[in-house]
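# coords below, sequence missing:
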């Protein structure tokens, strides 16, 4: 029989064989035992984490007559045929090559037929995100109202490309990246079952290179076995993965930590001459710095995970401050990103080496990239700082003086301009006084309520003009509109079309047409306050009669404020005012 790759030979056949996905396998098994399976599932996650394997195991378990605790027996004819891909009722579809509408329409036609050999007809659609928009739309109706005894399992590495309407009709399971310890344990089991000798230190190197994918790990393990002679050694794993040995990283980072830039560059070129890939080199150094940081906080955790802590590593961890390691990690992360777009990776690595070797640490204390300041230099620096502070104070004083002179000059030239500006608009005191004598708070509140509707009924230009205005006094006979800018007030007064539109809209909204008066707000506020002060007694009397009157608090005494609030809350009949 022809040789088969390890990941094919050791493909999981039971839920308990899936590595690192305990939560998902437990949920699926319980669903089968309790007979609460859904009609559609969505398996998402990185490559090589067991999505398709879990789909096939689920298809076997739900159709197996002898399943126990949700696990397939793998001995009956149904299980064997599903494992070998011969059962007609379990259909695997590769969406990458069958992504058109016609293929999904054909599936919709065939899904109507009942299963012939098994209890359930199971459709496993791999890489489902590759389906076209039309194909998804064709699949949607079937997922929404599936025939009896039909089950869909959708698998994808890119769930964000699947329409939300599809996702909402499935039970979603997110497969996570497999931990290094789990992969090492599984690979050791495979090697022992295959009677292949190996060094324990080689397996973590392969697991790290696999980046959380069990299938990738077994493929690299397959390469390592072929490359090795009789025993899979650490050196074999490093050669196959292109990773750095601990000695290489110890040597390189020791040179950087001691600020031996030239020696660090020599070590870098030796690594590159050995064929180390730039991106892999940076990634390994990044993980090494991560290990340094973890070792400083929890040494036992790191030793338990990898078992590759060397004496040089321990020395580096004790000598380097955490803040310096953070800087190392920042530099390595930036270089890792830059390498993706760089056509000169060697230059990027040389610059990285120079940067790392200029970050100095000594006796667990980080020292700045500049040399340590001596006592004499420190005294001189203090004197210079004081001189700079005195100069800054003098400059600030001169600036304030100059600003005051400029302000006085501006004030001298301003009255003529200001007075000229005031004469551009004549404030209609008599007409406004008449409106204020008849104005009520209810009319004003009513006007403010319909103000947005009024603006919406105007043309774009007129609406923009009135955006800087608001009603400030209203009665059944008149309306005062205050503008933030005098120029807009002047234009509104001169615009007959605008006034006609406002009156028409007001009649439609309120069934009356008040006369309009447009005033600048800076002239309106003083006039209003003057009017209230003159007629305060009359307004307070109206307030005591429970007539809605708007009196600003800045013109009331404390006693008047208290009286007005009491009448407002309790009513005039329940308030008695006694003069002391």
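Yep, that arrived. These numbers come from a predicted model, not from an experiment.
# Going by C-alpha atoms from here, please, whenever you check contacts or count neighbours.
Fine.
# how about residue 276, secondary structure?
coil (DSSP: H, G, I helix; E, B strand; the rest coil).
# In contact with it, which residues?
The contact partners of residue 276, taken as Cα atoms under 8 Å, 6 or more residues apart in numbering, are 242-244.
# all strands for the protein, in order.
Counting by DSSP state E, the chain has strands at residues 40-44, 90-94, 121-126, 150-156, 171-174, 197-198, 231-232, 360-362, 365-367, 469-474, 478-483, 515-520.
# Columns mean neighbour count and distance to residue 541 on top of the ones you listed, output as JSON lines?
JSON lines is the format used below for the strands of the chain (neighbours: other Cα atoms under 10 Å; distance: least, Cα to Cα, whole Å):
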{"stretch": "strand 40-44", "mean neighbour count": "22", "distance to residue 541": "75"}
{"stretch": "strand 90-94", "mean neighbour count": "18", "distance to residue 541": "86"}
{"stretch": "strand 121-126", "mean neighbour count": "24", "distance to residue 541": "82"}
{"stretch": "strand 150-156", "mean neighbour count": "24", "distance to residue 541": "78"}
{"stretch": "strand 171-174", "mean neighbour count": "16", "distance to residue 541": "71"}
{"stretch": "strand 197-198", "mean neighbour count": "16", "distance to residue 541": "102"}
{"stretch": "strand 231-232", "mean neighbour count": "18", "distance to residue 541": "102"}
{"stretch": "strand 360-362", "mean neighbour count": "18", "distance to residue 541": "82"}
{"stretch": "strand 365-367", "mean neighbour count": "15", "distance to residue 541": "77"}
{"stretch": "strand 469-474", "mean neighbour count": "21", "distance to residue 541": "19"}
{"stretch": "strand 478-483", "mean neighbour count": "23", "distance to residue 541": "23"}
{"stretch": "strand 515-520", "mean neighbour count": "22", "distance to residue 541": "27"}
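# Comparison target, given below:
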């Protein structure tokens, strides 16, 4: 028998074998056990996350005469036929090559006939978003009034291309990207079953290189094993994937931080001479900058997601790199990554990139350092003219302090506050938040939460890294309030109009209406919410809510309390009598 790829040999045959989708598999098993299965399902998510495998396992479990706890036995004739793809009652269709009206009409006509061997006739339509508009219309009637004993399972990587009329007639399950930890454990299990020794750090590198796809992880693993004669070492993994080793990227970033342009170019040429892929180099640098930013705010996050101990070089760089410089570096790297797709001379772009990342920052940071030095030691380093100017400022400030103590002037007070103010901080737009809260509902919030993972998948890797710490916290029909776990990412997005426009355009595609997007730090959200509820309650007490004052007094529950229950639900809001 010819050799089969790992992802085919080790394809899941039970729900328990599917990696990283516990919520979905549990729901499907419970539906089978209780007999509450639907006539149509939509499996959406990135490639290689188990959508088609879950569909086939569901087809076996719902038809298996010996199923136990929602799992197929994989021993009966029905299960074996479905696994081999020979059962006539389970039809798998590729919508990319069968996307016309006639193909769907053919399905609709044949669906009327009862299954021949199994209990249910199952139609699995893969990449369903490729269907034409006419084909979707032909499918719509069948989904709306399906024949008995027929189940449709639609699988797609781009759910936003599917008409809302189709989605509303299915039970939707969003398959998430598989974490590196889950990928590592699955591959470690496979290698142990095959009796192959492996380097743990090398296997972790494969898990991270797969970017959330189990099939991609097994394909890379298969390629490395073929390349190295069934040996899994870090050197072999780096040669196959084109990634940089931890030492290489630590050294390169350290050189950039030191503004050593000549050494940065030398290291770049060495990396390219080793055969490293240009795009992988840029992705590694972007990911490294992102990790530095996150590590500066939440070190435990990086320690958990990187599957390994953080290197000493990384820790040192996290203390020396300024956040503002990392922001600029990510912007530069993202621009070069886009340009690299349309050039035949990537080495030239990369050389210019190294100069920008190192030498271009030198003058800016030197100026910042000079300014801080001047502020700290003005009397020792400044010329006589500067000393005289500073003395005049001290006299002016002394006069303002005297006037403030007498309370005779309001203008110096404003000047004094400006002089001692904290560094500039991006402010939350409360004027845009309150109108959304006035008509916010739980249904509207759930609507945005459902499409939020799809919106993240539409973003580039760089922008997704920034937005992954955000989530919708309140919404109405025309706007959504998005909270960020960290202040620095909130400020980053507030100052990035292109990203805001892209988010609005993405929500327009997913929901058919461009909503107003208002950002808020997570730590400020409870305060703003409390202020709004207190304001709303005060308006109700003063009869300013639009209803007569007598009616407000007659109500048993104050309007502010009712609004809080409507916005956040009974599970969150606690009502205490004064």
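Sure thing, it's come through. Nothing here was measured: the structure is a model prediction, and the numbers come from that model.
# what's the TM-score for these two chains?
Here the TM-score for the pair of chains, by TM-score structural alignment, normalised by the length of the second structure, is 0.62; 384 aligned residues with a Cα RMSD of 2.6 Å.
# picking that back up, can you convert the strands of the first structure into a markdown table and add a column each for distance to residue 113 of the first structure?
Output for the strands of the first structure, formatted as a markdown table (distance: least, Cα to Cα, whole Å):
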| stretch | distance to residue 113 of the first structure |
| --- | --- |
| strand 40-44 | 17 |
| strand 90-94 | 13 |
| strand 121-126 | 9 |
| strand 150-156 | 9 |
| strand 171-174 | 24 |
| strand 197-198 | 52 |
| strand 231-232 | 52 |
| strand 360-362 | 73 |
| strand 365-367 | 73 |
| strand 469-474 | 71 |
| strand 478-483 | 75 |
| strand 515-520 | 78 |
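# Tell me which of those strands sits nearest to residue 184 of the first structure.
Closest approach to residue 184 of the first structure among the strands of the first structure (Cα to Cα): strand 197-198, 11.9 Å.
# Quick one: residues in contact with the closest one.
191, 230-233.
# With stretch 117-129 of the first structure instead?
With Cα under 8 Å, 6+ apart, stretch 117-129 of the first structure has contacts from 52, 55-56, 59, 62-63, 78, 87-96, 114-115, 149-159, 161-162.
# The same query, at a cut-off of 6 Å, please.
Stretch 117-129 of the first structure is contacted by residues 63, 89-95, 115, 149-156, 161-162 when judged by Cα atoms under 6 Å, 6 or more residues apart in numbering.
# try stretch 235-248 of the second structure
Contact with stretch 235-248 of the second structure is made by 276-277, as judged by Cα under 6 Å, 6+ apart.
# still on that earlier bit, can you put the contacts of residue 276 of the first structure in a markdown table and add neighbour count and distance to residue 494 of the first structure?
Shown next, in a markdown table, are the contacts of residue 276 of the first structure (neighbours: other Cα atoms under 10 Å; distance: Cα to Cα, whole Å):
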| residue | neighbour count | distance to residue 494 of the first structure |
| --- | --- | --- |
| 242 | 19 | 83 |
| 243 | 23 | 82 |
| 244 | 22 | 83 |
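# From those residues, pick the one nearest residue 131 of the first structure.
Among these, and counting by Cα to Cα, the member closest to residue 131 of the first structure is residue 242, at 36.2 Å.
# Which position in the second structure pairs with that closest one?
Superposed on the second structure with TM-score structural alignment, residue 242 of the first structure falls opposite residue 242.
# residue closest to the middle of the first structure?
residue 160 (14.5 Å; Cα atoms, centre = their mean).
# Run a quick neighbour tally on the residue lying closest to residue 209 of the first structure once chain neighbours are set aside.
Distance criterion Cα to Cα, 6 or more residues apart in numbering; nearest residue to residue 209 of the first structure, sequence neighbours excluded, is residue 241 at 6.5 Å. Counted with other Cα atoms under 10 Å, residues neighbouring residue 241 of the first structure total 21.
# Residue 241 of the first structure and residue 315 of the first structure: what is the separation?
27 Å (Cα to Cα, to the nearest Å).
# now residue 396 of the first structure
53 Å.
# Equivalent analysis for residue 16 of the first structure, please.
42 Å.
# Go through stretch 11-31 of the second structure and flag the buried ones.
12-15, 17-21, 24-25, 28-29 (16 or more other Cα atoms under 10 Å).
# Sorry, wrong one. I was asking about stretch 390-402 of the second structure.
Under 16+ other Cα under 10 Å, the buried positions of stretch 390-402 of the second structure are 397, 400.
# How about stretch 257-277 of the first structure?
So, applying 16+ other Cα under 10 Å, buried residues of stretch 257-277 of the first structure: 257, 259-261, 264-265, 267-268, 271, 276-277.
# for stretch 180-195 of the first structure, same thing?
Across stretch 180-195 of the first structure, burial judged by 16+ other Cα under 10 Å covers 180-181, 183-184, 186-188.
# Looking at the residues you listed, spot the one nearest residue 389 of the first structure.
residue 180 (57.4 Å).
# any idea how far stretch 302-316 of the first structure is from the chain center?
How far stretch 302-316 of the first structure lies from its chain's middle: 35 Å, per Cα atoms, centre = their mean, to the nearest Å.
# Straight-line length of it, end to end?
Note: stretch 302-316 of the first structure ends 15 Å apart using Cα to Cα.
# in it, what's buried?
302, 306, 309, 313, 316.
# Tell me which two in those are the farthest apart.
306 and 316 (17.3 Å).
# how near is the residue sitting furthest away from the middle of the second structure to residue 412 of the second structure?
Distance from the centre of the second structure peaks at residue 406, with 56.4 Å (Cα atoms, centre = their mean). To residue 412 of the second structure, residue 406 of the second structure is 11 Å away according to Cα to Cα.
# from the buried residues of stretch 302-316 of the first structure, which single one is nearest residue 34 of the first structure?
residue 306 (40.4 Å).
# Apart from its neighbours in sequence, what residue is nearest the closest one?
Nearest to residue 306 of the first structure is residue 204, by Cα to Cα, 6+ apart, at 6.5 Å.
# Next, count neighbours for the one you found.
22.
# try the one 3 residues further on
For residue 207 of the first structure, the tally of surrounding residues (other Cα under 10 Å) stands at 26.
# Residue in the second structure paired with it?
Under TM-score structural alignment, residue 207 of the first structure pairs with residue 207 in the second structure.
# ok, that match - contacts?
Contact analysis of residue 207 of the second structure by Cα under 6 Å, 6+ apart lists 180, 183-184, 217.
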